[in-house]
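Asker: just coords:
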């Protein structure tokens, strides 16, 4: 009886259906370099600096755009430059600026929504971005963008004045992101995301700094100690300690090269002629470091040195020749020196 029934395989064969062979899934290795890593925080000094800047900028931007209700800082994070640029909608304004004496450039990015809302309210329209359909900014829009950027950089420079004096310069405004590359794609950047509230509509703008840009002043950017208030009592105590600190002073009259054979032949009563005069300038050392140029003198019955000028150089007084010194007093760091 069972032979009168067809098996499932025979039914599939009659209907022309074939079982699909499952392809083995290929497992690809994970490329960690392509993973996006966003690190929030970690730059408390820069965070506090922007908080201080926003108070100044909020007042100044309202003079240019009265409809601005508030400017706020959303977040500070560290990411890769390529990842940051890929998330900016087009069109956008990329302002390249330098911060001398720091070497690298940074970006000030104005989102297209912010630009078109500013343009709308300035010409009497509502605080809503209008459709742009991928077009570029017009000359009038670029002029307004430049005014906003220049004001932003001017106020940002003023905040640095008492922290680390810098000079900001606008290098140019680009609309093509490929022309606004301030770092390689995989290089880490510090992004400060801000927003501007214009009659209830919030639109973003960004500061983008290469992380390596702040390495010379990392103690300022990556800590918050520079904005802490000074304790006047602690300052007074420190001043007293410094003024009571004892240091060793050494006046160098001359340096002379002498042969070791001549030194071995010295006898009691031999004289060394230093060949110096009252008109010469001499080095005054503070703890083995030359700090002053002085002239010889006498006060009552004691010899004295009159400080003529500070020794300039690389910070420790050891570089370069000082004006007014005779070549015989310069000397060299070789053996057989006579130091008075």
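Answerer: Done, it's in. Note that the coordinates shown come from a computational prediction; the quantities given were computed from them, not determined experimentally. Residues are numbered from 1 along each chain as shown.
Asker: contacts, neighbours, all on C-alpha from now
Answerer: Will do.
Asker: what about residue 94, how many neighbours?
Answerer: Using other CA atoms under 10 Å, residue 94 has 24 neighbouring residues.
Asker: close enough to count as contact, it and residue 107?
Answerer: Yes: counting by CA atoms under 8 Å, residue 94 does reach residue 107; the two are 6.4 Å apart.
Asker: so what's in contact with these two at the same time?
Answerer: residue 180 (CA atoms under 8 Å, 6 or more residues apart in numbering).
Asker: pull the residues that contact stretch 35-45.
Answerer: 75-80, 83, 220-227.
Asker: what of stretch 73-92?
Answerer: With contact meaning CA under 8 Å, 6+ apart, stretch 73-92 is reached by 36-43, 47, 50-51, 54, 109-112, 134-137, 175, 177, 183-195.
Asker: which residues does the residue nearest to residue 284 when sequence neighbours are not counted contact?
Answerer: Spatial nearest neighbour of residue 284, excluding adjacent residues (CA to CA, 6 or more residues apart in numbering): residue 251 at 4.6 Å. Shown in contact with residue 251 (CA under 8 Å, 6+ apart): 282-285, 340.
Asker: highest neighbour count among those?
Answerer: Result: residue 282 is most packed of those (other CA under 10 Å), 28 neighbours.
Asker: so it versus residue 302, what's the distance?
Answerer: Distance, residue 282 to residue 302, using CA to CA, to the nearest Å: 18 Å.
Asker: and the nearest residue to residue 203 once chain neighbours are set aside, what helix or strand is that in?
Answerer: Once flanking residues are discounted, residue 203 sits nearest to residue 114: 4.9 Å by CA to CA, 6+ apart. Taking DSSP states H and E as the definition, residue 114 sits inside helix 112-122.
Asker: one more to weigh against that first structure:
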């Protein structure tokens, strides 16, 4: 850079903005000035453009969340991202089918229930997103020793109340703002929540029997802190449609609540049937009937000291306390099948059955009845 050029740059008015050509010339000559002054190369600070700032922060226009980088990528890394639970989706799909039938019988009206989404959220973020007024029900999972939450939006609450009081079909339920829910309204909604929890028990029963009981019903989110704000939870959104009326219902299960059955929820589910397979049972029964099992005839049993057993020699005689016509036992393994008497047929020793076979008293139906009585 010559002395005349430097004088022209210095002589430019400081208050007037430089033209694009002058600004480019100044940026191009700045490294030369730094080198002449003896400073190390690259030691001069310069202003960053808006595009460079957006790139560093990760807020560039048109970028998707998956493609962000920089500071925004660090911020987004705090979002909840947990493993999928395949069995949980199947359970709530069964809950939707059960609710569709139960609510039709309860309201004596057509009720359509759909599963909108199942996603992971932070408990604190979910509580801040609840719009008021809302009906919040805390329920306890007895076998899991923890709590869950049911949130009924105001639109669904008033639709349920309007349906139960005989409102006209096809019209949205009137919404009354500025007042809390009355005791009658809470009692009616409590019956609907009890019905939902009952169907939820039936949906979870094939995987893990559990009892859901209503702990309390609140209208203020501050009084339903069942988990820490930073803890993760599963939020299930159900949509209810009652011929033009309806709304959304959320079921919130903290990860700490479903931790006892986490291994079961991670299993892959094949098929639609949850329970016993009758085809396999029939095949197993057919094979059992055709199986050969050894049967042992026990003439007599006695006990003697170990010292005498060790002194037995060839030719010694053991006396049995049994008569020739005494009843002997027929055994299959360690189980006594029947009793009989020893005889002879031609040149073979035979056993005549003298008592009916001792069948097992535990059948499949008796086993199921006993299991249901213990689980209930």
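Answerer: Sure, I can see it. This is a predicted model, so every value here is computed, not measured.
Asker: among the contacts of stretch 73-92 of the first structure, which ones are in strands?
Answerer: Judged by DSSP state E, the contacts of stretch 73-92 of the first structure include 39-40, 109-111, 188-195 as members of strands.
Asker: I'd guessed residue 285 of the first structure sits against residue 305; true?
Answerer: No: distance between residue 285 of the first structure and residue 305: 11.9 Å, which falls outside the contact criterion (CA under 8 Å).
Asker: what about residue 51 of the first structure, neighbour count?
Answerer: For residue 51 of the first structure, using other CA under 10 Å, the count is 12.
Asker: list the contacts of the residue mapped onto it from the second structure.
Answerer: With TM-score structural alignment as the criterion, residue 51 of the first structure lines up with residue 93 in the second structure. Applying CA under 8 Å, 6+ apart to residue 93 of the second structure gives the contacts residue 115.
Asker: apply 10 Å and report the result again.
Answerer: 87, 99, 114-115, 203 (CA atoms under 10 Å, 6 or more residues apart in numbering).
Asker: biggest strand in the first structure, by residue count?
Answerer: strand 68-80.
Asker: all strands of the stretch 251-376 of the second structure, in order?
Answerer: 296-298, 327-332, 335-345, 348-353 (DSSP state E, counting those that start in this stretch).
Asker: out of those strands, nearest to residue 260 of the second structure?
Answerer: strand 335-345 (38.8 Å; CA to CA).
Asker: how much space between the equivalent of residue 87 of the first structure over in the second structure and residue 97 of the second structure?
Answerer: Correspondence of residue 87 of the first structure to the second structure, assessed by TM-score structural alignment: residue 129. In this view, residue 129 of the second structure and residue 97 of the second structure are 28 Å apart by CA to CA.
Asker: neighbour-wise, which of these two wins?
Answerer: Neighbour count, other CA under 10 Å: between residue 129 of the second structure and residue 97, residue 97 has more, with 16 against 9.
Asker: correct me if wrong: that one contacts residue 199.
Answerer: Yes: Residue 97 of the second structure lies in contact with residue 199 (CA atoms under 10 Å); the separation is 9.4 Å.
Asker: give me the neighbour count for residue 228 of the first structure.
Answerer: Residue 228 of the first structure, neighbours per other CA under 10 Å, totals 7.
Asker: can you find the partner of it in the second structure?
Answerer: Match for residue 228 of the first structure (TM-score structural alignment): residue 273.
Asker: could I get the contacting residues of the residue nearest the centre of the second structure?
Answerer: Residue closest to the average C-alpha location in the second structure (CA atoms, centre = their mean): residue 88, at 3.7 Å. Residues in contact with residue 88 of the second structure, defined by CA under 10 Å, 6+ apart, are 94, 118, 203-204, 207, 234, 258, 262, 264-267.
Asker: go with 6 Å
Answerer: residue 265 (CA atoms under 6 Å, 6 or more residues apart in numbering).
Asker: one more: residue 229 of the second structure?
Answerer: By CA under 6 Å, 6+ apart, the contact list for residue 229 of the second structure reads 123-124.
Asker: tell me, how many residues neighbour residue 134 of the second structure?
Answerer: The burial count for residue 134 of the second structure: 20, using other CA under 10 Å.
Asker: which position in the second structure pairs with residue 146 of the first structure?
Answerer: Mapped onto the second structure by TM-score structural alignment, residue 146 of the first structure lines up with residue 190.
Asker: next, count neighbours for residue 193 of the first structure.
Answerer: For residue 193 of the first structure, using other CA under 10 Å, the count is 17.
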